[in-house]
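S.K.: Here you go, sequence then predicted model.
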Amino acid sequence: MSRIASLVVTLVAATFALPALAVEIGGDGLHKQEWFTITFRDMAEDIEQARSEGKRLAITFEQRGCIYCRDMHEKLLSDPEVRDYIRENFMMVQYNMFGDEEVTDLDGSILTEKTAARKWGYVFTPTIVFLPEVAPEGGTAAQAAVATMPGAFGKWTFLNMFKWVNEKGYESGEHFQHYHARIINELRAEGRLGEGEN
């Protein structure tokens, strides 16, 4: 092999060996994705905006210094397969679990991000909340949610939750755990993942 070819092989190998790039951190201390949507955090308006774009609304509660949030951003939301699916099908809005930005709940009450987290009963970060296609009249966002994912999971559990919601698995009667197991078995049969992956 020539010296130039050897150098090219070495550079390519070094490129693939690099760790994932760090995700930008905003002034609020939260990790950021450039494709997240910034809104006025009016739940009914956000659900309608997502619907008008042919998407579903998902909100993510995070906090400064959360290592699981960092992992979600660096390992999951930066994975092209995961990122592209979510971007195409969901409007993601980020909430700071201890933030003071104003939030309007579906019942019309005015809250802050932190009082919304308390009112809705969310205590883990990250927590991703999936809202219905059409905003119900009254009630809270937590009552309207079709699914909630508390915590960070492996790639396939994470992605499959988004797919299950997008495919309205909550209406079909197929519990998420059964859906996820079915998809995992299909992926294993295709040779796309090993025994330990989920």
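M.R.: Sure, I can see it.

S.K.: make it CA atoms for all contacts and neighbour counts henceforth
M.R.: Fine.

S.K.: what ranges do the helices span in this structure?
M.R.: Under the criterion DSSP state H, helices of the chain are mapped to 3-17, 43-52, 67-71, 80-89, 113-120, 141-144, 155-166, 169-172, 176-189.

S.K.: Tell me which of the ones you listed approaches T104 most closely.
M.R.: helix 43-52 (6.0 Å; CA to CA).

S.K.: what angle do that closest one and helix 80-89 make?
M.R.: Angle, helix 43-52 to helix 80-89, by axes from the mean of the first three to the mean of the last three CA atoms, to 10 degrees: 100 degrees.

S.K.: Structure two is appended below for comparative analysis:
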Amino acid sequence: MRRAFIALAAIVGLSAQAWSVELGEDGLHKQNWFSMTFRDVAEDIETAKADGKRLVMIFEQRGCIYCAKMHEELLADPEVAEFIKANFMVVQYNMFGDEEVTDLDGETLTEKTAARKWGYVFTPTLVFLPEDAPDNVPVAQAAVATMPGAFGKWTFLNMFKWVSEKGYEGEEHFQKYHARIINQLREEGRLNAE
């Protein structure tokens, strides 16, 4: 049966790895390297820092075709996945979930009320947090970058690299950083267009 799925995937142009992404009971796609936490954001920032990583929160929802694309194409790409795993702790949030969340300002919410409070309305939305947990500000105010939606490989990966390199502290806006990296990739022959 698996061979039939792999053959079908090859016919329609999907990687066999895309078929290995599983759905959880909540209907969200799961990566075995995502972190399971108590969703205390300050604690998660400190845990990530202790591991030499940064915290990124990903908001998703059941039935989201863009979330599926992110998991099946972007997170299935070894170059993307390995960079993220090496540099970030990823915690998944359900846009309409009821799990308890503790905001950086100390407020206890559910995932869905947190998403509303922080103004996240698209899925997936990736929220990149600072290296140190700020006191008494909500996540949306503390975030160093936010990526609403699923993009192509290089936009997606370059956002992670820009945050990892603390590009948000410098003068080079993400879009200029991304354009510079794309030009380098073209010069190296690794990219035709994006």
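M.R.: That came through, no problem. Owing to the predicted nature of the structure, the values given are computational and were not obtained by experimental measurement.

S.K.: what TM-score do we get after superposing?
M.R.: The TM-score (TM-score structural alignment, normalised by the length of the second structure) is 0.92; 183 aligned residues with a CA RMSD of 1.3 Å.

S.K.: picking that back up, quick one: which of the helices of the first structure is nearest I25 of the first structure?
M.R.: Across the helices of the first structure, closest to I25 of the first structure is helix 67-71 (CA to CA), at 9.5 Å.

S.K.: Any chance you could list what contacts that closest one?
M.R.: Residues from elsewhere that reach helix 67-71 of the first structure (CA atoms under 8 Å, 6 or more residues apart in numbering): 23, 31, 62-63, 125-126, 151-152.

S.K.: For those, work out which two are farthest apart.
M.R.: V23 and G151 (18.6 Å).

S.K.: what about stretch 7-27 of the second structure, how long is it end to end?
M.R.: 26 Å (CA to CA, to the nearest Å).

S.K.: From F61 of the first structure, how far out is the counterpart of H29 of the second structure in the first structure?
M.R.: Using TM-score structural alignment, the equivalent of H29 of the second structure in the first structure is H31. H31 of the first structure sits 11 Å away from F61 of the first structure, going by CA to CA.

S.K.: With neighbour numbers in mind, choose between these two.
M.R.: Per other CA atoms under 10 Å, whichever of H31 of the first structure and F61 has more neighbours is F61, with 26 against 23.

S.K.: tell me the contacts of the residue mapped onto the more buried one from the second structure?
M.R.: Mapped onto the second structure by TM-score structural alignment, F61 of the first structure lines up with F59. Going by CA under 8 Å, 6+ apart, F59 of the second structure touches 92-95, 115, 123-126.

S.K.: and what of V91 of the second structure?
M.R.: If you count contacts by CA under 8 Å, 6+ apart, V91 of the second structure has them with 34-37, 39, 55-58.

S.K.: hmm, 10 Å instead?
M.R.: Under the criterion of CA atoms under 10 Å, 6 or more residues apart in numbering, the contact list for V91 of the second structure reads 33-39, 41, 44, 55-59, 126-127.

S.K.: How about F160 of the second structure?
M.R.: Applying CA under 10 Å, 6+ apart to F160 of the second structure gives the contacts 54, 56, 80, 83-84, 87-88, 126, 128, 145, 147, 154, 166.

S.K.: Map it onto the first structure.
M.R.: So F160 of the second structure corresponds to F162, using TM-score structural alignment.

S.K.: Just confirm V165 of the first structure contacts F158, I think it does.
M.R.: No - the criterion here is CA atoms under 10 Å, and V165 of the first structure misses it with F158 at 11.3 Å.

S.K.: Make sure N94 of the second structure is actually in contact with R39.
M.R.: No - assessed by CA under 10 Å, N94 of the second structure is found out of contact with R39, at 11.5 Å.

S.K.: Which residues are in contact with each of these two?
M.R.: Shared contacts of N94 of the second structure and R39, counting by CA under 10 Å, 6+ apart, come down to 110-111.

S.K.: nearest spatial neighbour of the match of F61 of the first structure, skipping sequence neighbours?
M.R.: Y93 (4.7 Å; CA to CA, 6 or more residues apart in numbering).

S.K.: Can you report how many residues lie near the equivalent of A152 of the first structure over in the second structure?
M.R.: Under the alignment by TM-score structural alignment, A152 of the first structure pairs with A150 in the second structure. Number of residues near A150 of the second structure (other CA under 10 Å) recorded here: 21.

S.K.: Then R64 of the first structure?
M.R.: Neighbours of R64 of the first structure using other CA under 10 Å come to 19.

S.K.: Is it in contact with H31, as I believe?
M.R.: Yes - under the criterion of CA under 10 Å, R64 of the first structure makes contact with H31 at 8.2 Å.

S.K.: list the residues that contact both of those two?
M.R.: Both R64 of the first structure and H31 are in contact with 25, 70, where contact means CA under 10 Å, 6+ apart.
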